[in-house]
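Engineer: Need a 3D model of the following:
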Amino acid sequence: MQRLTILLSLLFLLSTSTTFTRGHNITRILGKHPSFSTFNHYLTLTHLAGEINSRTTITICAVDNAAMSELLSKHPSIATVKNILSLHVLLDYFGTKKLHQIREGTALAATMFQATGSAPGSTGFVNITDVKGGKVAFGPEDNEGNLDVFYVKSLEEIPYNISVIQISKVLPSDVAAAPTPEPSAMNITDIMSAHGCKVFADTLIANPEASKTYQDNVDGGLTVFCPLDDPFKAFFPKFKNLTASGKVSFLEFFGVPIYQSLAMLKSNNGIMNTLATDGQKKFDFTVQNDGEDVTLKTRSITAKIVGTLIDEQPLAIYTIDKVLLPKELFKAAPTPAPAPAPEKEVADAPKSSKHKKPSSDVVPSDSPADSPDGDVADQTADDNASVTLYGGRLVAMVLSLCSGLLLL
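Structural biologist: Below is the predicted model:
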């Protein structure tokens, strides 16, 4: 009996040495409920599904096909539909139990509409109130306090991760339902100029060919990564030295001819073509996650997305903290030759009394300070290997002990 207890303990240790996590997929969740197929379809069409899947601690207030038909009968643009549906995505977890146990009977929840920056003031918040008779009512902040939308039922709950509930009808909001300008009517340089990218925008305006390329691609989908003013000002002297065609290619390099939300960028890491890509002239960069951040990499520069100016399909404009340098126009700095290794002293050689002490200001070439990441590559490799080896030894040790106990 004692051996069995030890064996079970060891097996428990082995089973808990690795943890597994599972993300959610709103498309699959709603796919189990045919009466919500229209709502599900428009979450995908507006790219909100990707945004939802990239978040945790979230609540989706879904409406059935009849409610969606009423909304669509007004023929809103796809951008307006996105605003309305983003108001139905609460950035907090509200399961059935929590809805009926709201402190002081009411709560104010931020929504994805508020997070986009498209909602002025607090119009992107939703009031949730536990009313008499066990009902829970919902109402946007710009609805003059009217609470005429009610909780119907829970569709699926993954506690504290995602809750998908049905509400009785579409949340009424004049702000979210307001007509949005057609993409071609948007002035992308005005948007950039008003939000910290004026130097880049002015440079683009001054180049009619590149400017036209941007504007021609808006309707079909366009993502722009505009450098902030300070880094672009510092770079501008180099820009002026480019040839005329080089200037066009350089400016077009910051645009991508498809719409990419931030969630899509996070889930679609890899090489991305640009407006400047043309056959042998690749003019591409690599999108890569860095924790919660999204970075853009060329051979010599890594820039980080630091802000969102607009994200309304089919147009997204993000700010980046550095100026990307395409390898087709800028050569990467040559790697410095390694310093010669110091000559080894002969063990029995007499030491001169006039031997100079090395200056404390000189840093050896193999010092960790020379590593771009602050770590010596060999040391990092050894550390990683030791972790892997330790895990392997743990499993081997547990299995060996189990085998030994069974043979006793």
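Engineer: only C-alpha atoms for contact and neighbour calcs from this point on.
Structural biologist: Will do.
Engineer: can you pull out the strands in the stretch 251-400 of the chain?
Structural biologist: Taking DSSP state E, counting those that start in this stretch, the strands of the stretch 251-400 of the chain run over residues 255-256, 270-272, 285-290, 293-297, 302-312, 315-320.
Engineer: want to throw these into CSV with distance to Leu262 and mean neighbour count?
Structural biologist: What follows is these, written out as CSV (distance: least, C-alpha to C-alpha, whole Å; neighbours: other C-alpha atoms under 10 Å):
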stretch, distance to Leu262, mean neighbour count
strand 255-256, 13, 23
strand 270-272, 14, 15
strand 285-290, 11, 18
strand 293-297, 8, 19
strand 302-312, 8, 19
strand 315-320, 9, 24
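Engineer: Format those as a markdown table; extra columns: distance to His24.
Structural biologist: A markdown table is the format used below for the strands of the stretch 251-400 of the chain (distance: least, C-alpha to C-alpha, whole Å):
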| stretch | distance to His24 |
| --- | --- |
| strand 255-256 | 29 |
| strand 270-272 | 23 |
| strand 285-290 | 20 |
| strand 293-297 | 21 |
| strand 302-312 | 23 |
| strand 315-320 | 25 |
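Engineer: Among the ones you listed, which comes closest to Lys74?
Structural biologist: strand 302-312 (19.5 Å; C-alpha to C-alpha).
Engineer: thinking again about what came up before, so which of the strands of the stretch 251-400 of the chain is nearest Leu99?
Structural biologist: Among the strands of the stretch 251-400 of the chain, strand 302-312 comes nearest to Leu99, with 30.8 Å by C-alpha to C-alpha.
Engineer: tell me which strands and helices that closest one is in contact with?
Structural biologist: Secondary-structure packing of strand 302-312 (3 or more C-alpha pairs under 8 Å, 6 or more residues apart in numbering; DSSP states H and E): strand 293-297, strand 315-320.
Engineer: and those as TSV, adding distance to Ala49?
Structural biologist: Below are the helices and strands packed on strand 302-312 laid out as TSV (distance: least, C-alpha to C-alpha, whole Å):
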stretch	distance to Ala49
strand 293-297	19
strand 315-320	16
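Engineer: which stretch among the ones you listed comes nearest Thr38?
Structural biologist: Going by C-alpha to C-alpha, the one of these nearest Thr38 is strand 315-320, 23.4 Å.
Engineer: Please find the angle between the direction vectors of that closest one and strand 293-297.
Structural biologist: Going by axes from the mean of the first three to the mean of the last three C-alpha atoms, to 10 degrees, strand 315-320 is angled at 80 degrees with respect to strand 293-297.
Engineer: one more, for comparison:
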Amino acid sequence: MAAAAQRLVAAVVVLVACLALPAARGLNITAMLNGYPDYKMFNKYLSETKVCDEINARESITLLVLGDGPMSTLVLDADQSLAGIKNALRLHAILDYFDPKKIRGLPDADTMTDTLYQAGGDAAGKMGNVKISTLDTGKIAFASANPGGKYEATMVKAIKQMPYKLSIMEISAPIEFDGLFDTPSATNLTRLLEKAGCKRFASLITSTGVLKTFEDAMDKGLTLFAPNDDAFDAKGAPDVKKMPSADLVTLLKYHALPSYNPKPTLKTVSRAMRTLASTASGKYNITVDTRGDAVTLNTGVDKSRVAATRHRRHAGVLHTVDNLLMPVELFGEGPAAAPSPGRSGARPVAVGRGRGLRRRRRRPTRRRSRRITRK
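Structural biologist: Predicted coordinates:
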């Protein structure tokens, strides 16, 4: 009887663990939409703009999707600009749960809702909001909060609802307003860095000419990991004043990725990522480690946490880090962990002949690498 009871308890524990898995894994909006071929283009741009990662990171969201026809209209209205399309997709992601039943029960004729676009700080005033209403015809309709915005987008059908977490509804037309697709021609990167407490990094990229490289990359996508001013005085940090100019340029480029990666995207990465210093042979890559909400960058020499996101706009994002990111190709490998007793990994070498031969361990060869003086 005792054994049977133990087996029953074990089975219940396994069942509870299995039921808990979906909640732990969270959303994967692109995987959900893969089962609906009518939204192939919408899903494609969710991935290309990384808006999918922002959606997946939310605890409660309503996504207004477009079929391929209306989505083609949106792409043309944006002049095929990925930054403009990104603005529009974020406008179609409402930061609350709404299903048809909830909408029909709303007391006001016009209910204002926040969106990813409004939350990102790119909208002027409340222009990034979306208003919801039930028309006299009984149709559920959506419009921009722009004064005079007309209800031209109506609900076609409810696609998927996960109460209080996710609602996906198809709408008949894109929600747009004048200025939605406008993107700045340039961003004053040095000013952003100085405001973020990274004045020394800003000065270095300016004096070395790396600033121009970063600015050119922002058109296609740039993720910048900017060390704060204290990072340059930290123990073990290199003396940048004594570094050869070519090595200093490489070090600075190592602090940037040639793609747009907000924190929700970084949390999904489980591989080495290319930096602006990376070579075709895979040198100067960086590894991202995630634990809970914390994101850590591993260079092979040291680690640094992503402290804060100071700026996120269109194709560029600025994160601050606590330490300089030192690539192993310039500074050699970091200290290895102490080996476990009896498992040093060294290959035993026989000395002498016959029985009772003595065995000694051959010292592991050390990898030679160019080292730069550190403090």
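Engineer: looking at the helices and strands packed on strand 302-312 of structure 1, which is closest to Ser173 of structure 1?
Structural biologist: Among those, the nearest to Ser173 of structure 1 by C-alpha to C-alpha is strand 315-320 (23.0 Å).
Engineer: any idea how far Asp229 of structure 1 lies from Ala201 of structure 1?
Structural biologist: Plainly put, Asp229 of structure 1 is 10 Å away from Ala201 of structure 1 if you go by C-alpha to C-alpha, to the nearest Å.
Engineer: Now Phe225 of structure 1: which helix or strand?
Structural biologist: Assigned by DSSP states H and E, Phe225 of structure 1 falls within strand 222-227.
Engineer: next helix or strand past that strand?
Structural biologist: Counting by DSSP H and E, the next helix or strand C-terminal to strand 222-227 of structure 1 is helix 229-240.
Engineer: who does that next one touch, helix- and strand-wise?
Structural biologist: Looks like helix 229-240 of structure 1 contacts helix 198-205 (3+ C-alpha pairs under 8 Å, 6+ apart).
Engineer: The stretch 1-150 of structure 1: strands as residue ranges?
Structural biologist: 58-62, 89-90, 106-110, 125-130, 136-140, 149-158.
Engineer: Name the nearest residue to Lys283 of structure 2, sequence neighbours excluded.
Structural biologist: Glu329 (7.2 Å; C-alpha to C-alpha, 6 or more residues apart in numbering).
Engineer: Please work out how many residues are found near that neighbour.
Structural biologist: 16 (other C-alpha atoms under 10 Å).
Engineer: Does it touch Asn285 like I think?
Structural biologist: No: Glu329 of structure 2 is beyond contact range of Asn285, at 9.8 Å (criterion: C-alpha atoms under 8 Å).
Engineer: hmm, back to that, what's the angle from the strand holding Phe225 of structure 1 to helix 229-240?
Structural biologist: Between the axes of strand 222-227 of structure 1 and helix 229-240, defined by the same axes, to 10 degrees, the angle is 100 degrees.
Engineer: So which elements touch strand 222-227 of structure 1?
Structural biologist: Checked by 3+ C-alpha pairs under 8 Å, 6+ apart, strand 222-227 of structure 1 has strand 255-256, strand 315-320 packed alongside it.
Engineer: With distance to Leu72 of structure 1 added, can I get these in TSV?
Structural biologist: Putting these into TSV (distance: least, C-alpha to C-alpha, whole Å) gives the following:
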stretch	distance to Leu72 of structure 1
strand 255-256	30
strand 315-320	22
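Engineer: For structure 2, which residue occupies the most central location?
Structural biologist: Thr265 (2.0 Å; C-alpha atoms, centre = their mean).
Engineer: what's the neighbour count on the residue nearest to that residue when sequence neighbours are not counted?
Structural biologist: Nearest non-adjacent residue to Thr265 of structure 2, counting by C-alpha to C-alpha, 6+ apart: Asp53, 5.4 Å away. Counted by other C-alpha under 10 Å, the residues lying close to Asp53 of structure 2 total 23.
Engineer: which residue lines up with Asp53 of structure 2 in structure 1?
Structural biologist: In structure 1, the residue matched to Asp53 of structure 2 (TM-score structural alignment) is Gly50.
Engineer: Mind jotting down where the helices sit in the stretch 51-200 of structure 2?
Structural biologist: Per DSSP state H, counting those that start in this stretch, the stretch 51-200 of structure 2 carries helices over the ranges 51-56, 68-77, 82-91, 100-104, 116-119, 189-195, 199-208.
Engineer: Nearest to Cys18 of structure 2 among the ones you listed would be which one?
Structural biologist: Counting by C-alpha to C-alpha, Cys18 of structure 2 lies closest to helix 51-56 out of the helices of the stretch 51-200 of structure 2; the figure is 21.0 Å.
Engineer: mind listing what's buried in that closest one?
Structural biologist: By 16 or more other C-alpha atoms under 10 Å, the buried positions in helix 51-56 of structure 2 come out as 51-56.
Engineer: and that helix, how far from structure 1 on average?
Structural biologist: Its aligned residues in structure 1 lie a mean 2.6 Å from helix 51-56 of structure 2 after superposition (mean C-alpha distance after the TM-score superposition for structure 1).
Engineer: chain center to that helix: distance?
Structural biologist: 9 Å (C-alpha atoms, centre = their mean, to the nearest Å).
Engineer: and what of stretch 395-408 of structure 1?
Structural biologist: From the chain centre to the centre of stretch 395-408 of structure 1 is a distance of 45 Å (C-alpha atoms, centre = their mean).
Engineer: likewise stretch 235-247 of structure 1?
Structural biologist: Worked out by C-alpha atoms, centre = their mean, stretch 235-247 of structure 1 lies 31 Å from the chain centre.
Engineer: First residue to last residue on it, what's the distance there?
Structural biologist: Using C-alpha to C-alpha, the two ends of stretch 235-247 of structure 1 sit 13 Å apart.
Engineer: In structure 1, which helix is the longest?
Structural biologist: helix 377-407 (DSSP state H).
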